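Asks: The amino acid sequence is not available; the structure is as follows:
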């Protein structure tokens, strides 16, 4: 069962949709990870500030 010709050529609709989906997922995942890391860093700073007082 081999894939139909042209599927991985980069010009078929399916290949373009797959690439766009992966790109979108990557961007969303990256943004969420950045937000999480920022929140984590902020909570660590707050904890350190409380510990010093």
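Replies: Okay, I see it. Here the structure is a predicted model, which is why all the values come from computation and not from measurement. Numbering: from 1, shown residues only.
Asks: contacts and neighbour counts: CA atoms only from here.
Replies: OK.
Asks: in what helix or strand does residue 37 lie?
Replies: For residue 37, the host element (DSSP states H and E) is helix 13-52.
Asks: To clarify, my last question referred to residue 7.
Replies: Secondary structure assignment for residue 7, by DSSP H and E: no helix or strand.
Asks: Structure two is appended below for comparative analysis:
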């Protein structure tokens, strides 16, 4: 299978860089989202504990 003609014929450096940066952005975004969700869960647990006492 020959690569299609045009700017993205083969594996261009730009495509590889774009893919790598998108992947790393996804990792960073995911970890930040997890931290926020964990923090929210913690504060909610604290509020519930206070309400029960």
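Replies: The structure has been received and is ready for your questions. Please read all numbers here as calculations on a predicted model, not as lab measurements.
Asks: and the helix holding residue 37 of structure 1, how far from structure 2 on average?
Replies: Mean deviation of helix 13-52 of structure 1 relative to structure 2 after superposition (mean Cα distance after the TM-score superposition for structure 1): 0.3 Å.
Asks: Over to residue 10 of structure 2. Which of the three states is it?
Replies: Following DSSP: H, G, I helix; E, B strand; the rest coil, we place residue 10 of structure 2 in the coil state.
Asks: what's the spacing between it and residue 22 of structure 2?
Replies: According to Cα to Cα, to the nearest Å, residue 10 of structure 2 and residue 22 of structure 2 sit 19 Å apart.
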